[in-house]
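[1] take a look and give me a structure for this.
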Amino acid sequence: MDRTYEKALEIIEGRKRVRRPNAASSSRAPLLPILLEGRATSGLRGTPSLVGMVEWLQQVGHSADDINALNIIHVAGTKGKGSTSAFAESFLRAYGRRTGYPAKTGLYTSPHLIYPEERIQLDGMTIDRDRFARYFFEIFDRLPQLHSPYDSSLPFVQRGPRNLQLYALLAFHIFIRENVNAVVLETHSGGEYDSTNVVERPLVTAITTLGMDHVAMLGPGMKEIAWHKAGIFKSGAAALSAVQADDVDCTVESVLRERARAKCEVVRFVAEDERLPAEARQLEPRVQRRNASLALAATEAWLEARGKDKAISADDIHAGVEQWSWPGRFQVACDPDIRDCTWYLDAAHNDMSVAIAAQWFAAETAAGTEMPTPLLKSNEEGVRILIFSHINELRDSVALLGSLATALRDCKAEITHVIFTKYATVDTGGEMADGRSSPEAEMLHAAWRKSQPGSQIWDEASIGAAVARARDIVKCSTSRTGQILVTGSQHLVGPVLEILQA
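    Modelled structure (predicted):
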């Protein structure tokens, strides 16, 4: 068999589930006795991703002790879990560089921004494609289920891991084979039934800011979402959380306290840490300070769990922040083709995230330009452009856009042009990539016009066409000055960055 990186990706991509089963799925009932052994449920929907992970790890040759020996910091949450995970890895790496331990760090995040191998990092570097392929085919050789196309009608052990489960298996395998001694592990979307929650004894567990997201899987309300996310808490592992806001229907922090108490732990809520550098672009906007504070607390809890006498130093903290990078999150990029065109990219994909993205964009453009605010509705003084796309059967893209439009209006960041697009990177000349109908496009138009009626609206069939349209708008303006916000999904931001970096 062809054992290239490209073939590995072909097999992994072929393991995607066509669509998520609903709560009434006939395949759900037989799984419950297996799933519920020693576990409670809260709004279980479909087949939990945790099912099968132990068996597949054993087939690959890894025991629970092998996983526990990775000395894991496990991170769940709604907003900022990727940034928090990356900060924690960076702090650990900075500490290890000074003291000699940890000697090698690992980071697993999801989803990727541009290339799939970005999900797995060793010592702050994305794993190279040769090792990615080599380690994948080690798994492939030990899991005969991967030798046939994914068939959801088969029992779960026979059908083998799905796409995300396979990525998690690959990450564990790589970290073990590479002798990593400190791993920061980000959950996919949930917690209790997430495939990453196969870890029995993490050293530290951390919950980032919670909000309404993945409601179809974890909901219907904040009580259920908090319950699921806190499923990563384990006996013997430090339990940490960002300070949480109360929901109308429940006290989120009380749910987390109760879940930690059930594991004989006391959850500690982490406020902003004053030791973080006062002036650091990596800590803007303010939410990044919260993420970094939680990551720093997790790092110190990890050092305590490992019995390290040396505390993390001010130099370690500064180095950890300075070397930290998380592309696609609050990222500012210059346009290589247009001198006075600046791109603002944030992969916000839920109501909480897009509101923060709007505030960030408004603050950045107000501070970094002499363009009038609010901007005139013409090309005479420059242009503010939004490129937006969000395609997800579990979220309402129209409602999400409405939240973004309202947040931008309230921040006085008025948009002159808005460009709606799809996830296709190039225009194939056929039907839109997601099959969105014209009435659905009109719903997006209507949602936008409620808050920002003066914008000119464009529809483009591909991300490449959307970028080209934005550039043309800037070039045709009198000032040739543009500020372009790209948000709505990581599947949009990644390809836009790839175009800008080409």
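
[2] please count neighbours and contacts with C-alpha atoms only from this point.
    Will do.

[3] residue contacts, Ala237?
    Arg201, Pro202, Leu203, Val204, Thr205, Glu265 (Cα atoms under 8 Å, 6 or more residues apart in numbering).

[4] if we go to 6 Å?
    Pro202, Leu203, Val204 (Cα atoms under 6 Å, 6 or more residues apart in numbering).

[5] separation between the residue nearest to the first one when sequence neighbours are not counted and Ser293?
    Among residues not flanking Pro202 along the chain, Ile72 sits closest, at 4.8 Å (Cα to Cα, 6 or more residues apart in numbering). Taken as Cα to Cα, to the nearest Å, the spacing of Ile72 relative to Ser293 amounts to 18 Å.

[6] what does Ala362 give?
    For Ala362, the distance to Ser293 - Cα to Cα - is 24 Å.

[7] same check, this time on Glu284
    13 Å.

[8] name the residues that touch the helix or strand harbouring Ile499?
    When elements are assigned from DSSP states H and E, Ile499 belongs to helix 490-501. Residues outside helix 490-501 that contact it (Cα under 6 Å, 6+ apart) are Leu113, Ile114, Ala347.

[9] got it, and stretch 447-463?
    With Cα under 6 Å, 6+ apart as the criterion, stretch 447-463 contacts 402, 405-406, 416-422, 424-427, 432, 466.

[10] swap in stretch 408-422?
    So stretch 408-422 is contacted by 358, 362, 374, 377, 383-389, 455-462 (Cα under 6 Å, 6+ apart).

[11] off-centre distance for that stretch?
    23 Å (Cα atoms, centre = their mean, to the nearest Å).

[12] cool, stretch 399-417 as well?
    22 Å.

[13] for that stretch, which positions count as buried?
    399-409, 411-417 (16 or more other Cα atoms under 10 Å).

[14] among those residues, which are located in strands?
    Among the buried residues of stretch 399-417, the ones falling in strands (DSSP state E) are His417.

[15] related to what we said a few turns ago, ok, of the contacts of helix 490-501, which one's closest to Glu10?
    Ile114 (15.8 Å; Cα to Cα).

[16] to check against the first, give me the structure of this:
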Amino acid sequence: MTYQEAVDYIEEIPKFTKKHTLEHTREFLRGLGNPERDQKIIHVAGTNGKGSVCAYLRAMLEADGKTTGFFTSPHLVKINERICLNGQPVSDEEFLRAFEKVKTTVDEMSGAGFAHPSYFEFLFGMGMVVFAEKHPDYTILETGLGGRLDATNAVGKPLMTVITSISLDHTKYLGSTISEIAAEKAGIIKQNVPLVFDGSSPEASEVIRRQAETKGAECREITKHAFKIQEITDKRIAFSRVNAYDDNIVWRLSNSGIYQAMNASVAIAAMEGISREPVTKEKYGRWQRALAEVHWDGRMEEICPGIYLDGAHNPGAITAFCDSIQALGEETPSVILFSAVEDKEYESMIRELCERVPAETYVVTEIEDGRRVPAEVLKHIFEKYTDRPVLAKQQIADAWTRAVKSKTEQGKMYCLGSLYLAGMIKREILQPGS
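    Reported below is the predicted structural model:
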């Protein structure tokens, strides 16, 4: 089988199977020889910020001379991005080898009546197989949907759990309130396994603290008072931590998202917990340099001069985006290019965008997914909340061309609303033919 045939097979999985129970995933892992065994796993859940926290953890671990494995989702351009070793997606050859091992096991188990793993479960199995073979010093697992019932939660006892910011998202599956969603995310907390979490939401924090106490998990909560913003520009953000050993260190991130100060603070606290000993000034220095160099695609990423790509795709992320734009104190954006999927609270996202960062022009488009919201529907909703021009273009390429044309020379253009949109722009506009 070729690499492309393997990818095609994986992309067909959603058509003939569905998500399964954790016991099903555990049986799947047993069939693979329990590749998760003996791995030092850092398990990360949350609504927003999971990927950024994982990226910061990876960078600091590698700055300490450690090797890392990282399982993440979704991918923006190429499926290999979901399984990384030392910050790099696995090669096509490594991807294919892992696929063949997992496919052989699945075929054998299917013959015994075992249901085929879902798309996410299959890739998770592949990731654990790769990490078991490569033996990274640490394995970072990012949950997909939720936490309690997520396939990644089939691992027995991670080294540490981390929960990032929590807001309303996937309400059809996780619950309609912050407390309900927090309970699902808190499902990754394990008996006597230390926890670090984003305490921005009092409602979510109460649920998380209660679950940690039930599990006897040492708990460290990071609130908005744990750090102070020192500087924010359209290229970077700088902050210091309050009442910490490193309170004289200015941490710099190559990102203008104000929410990244919280994500980085959570990651630093997790690293302190992993160290299990006082962190030296030299180590803080290594971490400081590592964080300054982190680049995380699709998060307030400047992809062309004055054009930014942000993965904000739910109300909490849109709020964080608006906070960042307002913190920069910039003029009205020239253009906002927007798309969404139907299972998101896209009307509330649109309302907040129009009210808090009104653009001179809005361009709406559609992604290549069965859950896409038609461009005309988005146009109609935007027109409920703004009297500025709203242009609907069904094709991404046409929308991009029109948006760029509408951008003023000194103005800014922001593309957001869906991670699928971010991926399509990177794949079809920035890397055509790749």
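
[17] report the TM-score for the pair.
    The TM-score (TM-score structural alignment, normalised by the length of structure 2) is 0.87; 411 aligned residues with a Cα RMSD of 2.7 Å.

[18] ok, back up a step: ok, the contacts of helix 490-501 of structure 1 vs Asp246 of structure 1, which is closest?
    Ala347 (24.9 Å).

[19] ok, that closest one - contacts?
    Applying Cα under 6 Å, 6+ apart, one finds that Ala347 of structure 1 lies in contact with Gly328, Thr487, Gly488, Ser489, Gln490, Val493.

[20] quick one: map Gln211 of structure 2 onto structure 1.
    Matched by TM-score structural alignment, Gln211 of structure 2 corresponds to Arg259 in structure 1.

[21] what about its match, neighbour count?
    Neighbour count for Arg259 of structure 1, taken as other Cα atoms under 10 Å: 24.

[22] same deal with Ile127 of structure 1?
    Applying other Cα under 10 Å, I find that Ile127 of structure 1 has 17 neighbouring residues.

[23] any idea how far the closest residue to Tyr3 of structure 2 other than its chain neighbours lies from Leu123 of structure 2?
    Of all residues not flanking Tyr3 of structure 2 in the chain, Leu96 sits nearest, at 5.5 Å (Cα to Cα, 6+ apart). Using Cα to Cα, one obtains 12 Å as the distance from Leu96 of structure 2 to Leu123 of structure 2.

[24] more neighbours: which of these two?
    Neighbour count, other Cα under 10 Å: between Leu96 of structure 2 and Leu123, Leu123 has more, with 24 against 21.

[25] which SSE is the more buried one in?
    Per DSSP H and E: helix 119-134 holds Leu123 of structure 2.

[26] what do you get for Val255 of structure 1?
    Counting by DSSP H and E, Val255 of structure 1 is part of helix 252-262.

[27] likewise Val162 of structure 2?
    Going by DSSP H and E, Val162 of structure 2 is in strand 160-163.

[28] ok, back up a step: which ones among the contacts of stretch 447-463 of structure 1 map onto helices?
    Members of the contacts of stretch 447-463 of structure 1 lying in helices (criterion: DSSP state H): Gly402, Ala405, Thr406, Ala466.

[29] quick revisit: check the contacts of Ala347 of structure 1 and tell me the two furthest apart.
    Farthest pair in the contacts of Ala347 of structure 1, by Cα to Cα: Gly328 and Gly488, 11.3 Å.

[30] looking at these two, which has the bigger crowd around it?
    Gly488 (27 against 23).

[31] max-length helix in structure 2?
    Max-length helix for structure 2 by DSSP H is helix 92-111.

[32] contacting residues around it?
    Tyr3, Met126.

[33] that helix vs helix 119-134, what angle?
    120 degrees (axes from the mean of the first three to the mean of the last three Cα atoms, to 10 degrees).

[34] count the neighbours of Tyr270 of structure 1 for me.
    Small correction: residue 270 of structure 1 is Val, not Tyr. Val270 of structure 1 - counted by other Cα under 10 Å - has 21 other residues nearby.

[35] what are the ranges of the strands in the stretch 251-400 of structure 1?
    Under the criterion DSSP state E, counting those that start in this stretch, the stretch 251-400 of structure 1 contains strands at 268-270, 331-334, 341-346, 383-388.

[36] contacting residues for the equivalent of the residue nearest to Pro202 of structure 1 over in structure 2?
    Using TM-score structural alignment as the criterion, Ile72 of structure 1 maps onto Ile41 of structure 2. Ile41 of structure 2 makes contact with Thr139, Ile140, Pro158, Leu159, according to Cα under 6 Å, 6+ apart.

[37] grab the most central residue of structure 2 for me.
    Geometric centre of structure 2, nearest residue: Gly51, 3.3 Å, by Cα atoms, centre = their mean.

[38] show me what that residue aligns to in structure 1.
    Alignment note (TM-score structural alignment): Gly51 of structure 2 maps to Gly82 of structure 1.

[39] give me the number of residues near the residue nearest to that match when sequence neighbours are not counted?
    Distances taken as Cα to Cα, 6+ apart place Thr109 nearest to Gly82 of structure 1, at 6.2 Å, with adjacent residues excluded. The local packing of Thr109 of structure 1 (other Cα under 10 Å) involves 23 other residues.

[40] pretty sure Thr109 of structure 1 contacts Arg119?
    Yes - taking contacts as Cα atoms under 6 Å, Thr109 of structure 1 lies within contact range of Arg119: 4.9 Å.

[41] surely Ile140 of structure 2 forms part of a strand?
    Yes - under DSSP: H, G, I helix; E, B strand; the rest coil, Ile140 of structure 2 sits within a strand.

[42] from Leu168 of structure 2, how far out is it?
    In terms of Cα to Cα, Ile140 of structure 2 sits 24 Å off from Leu168 of structure 2.
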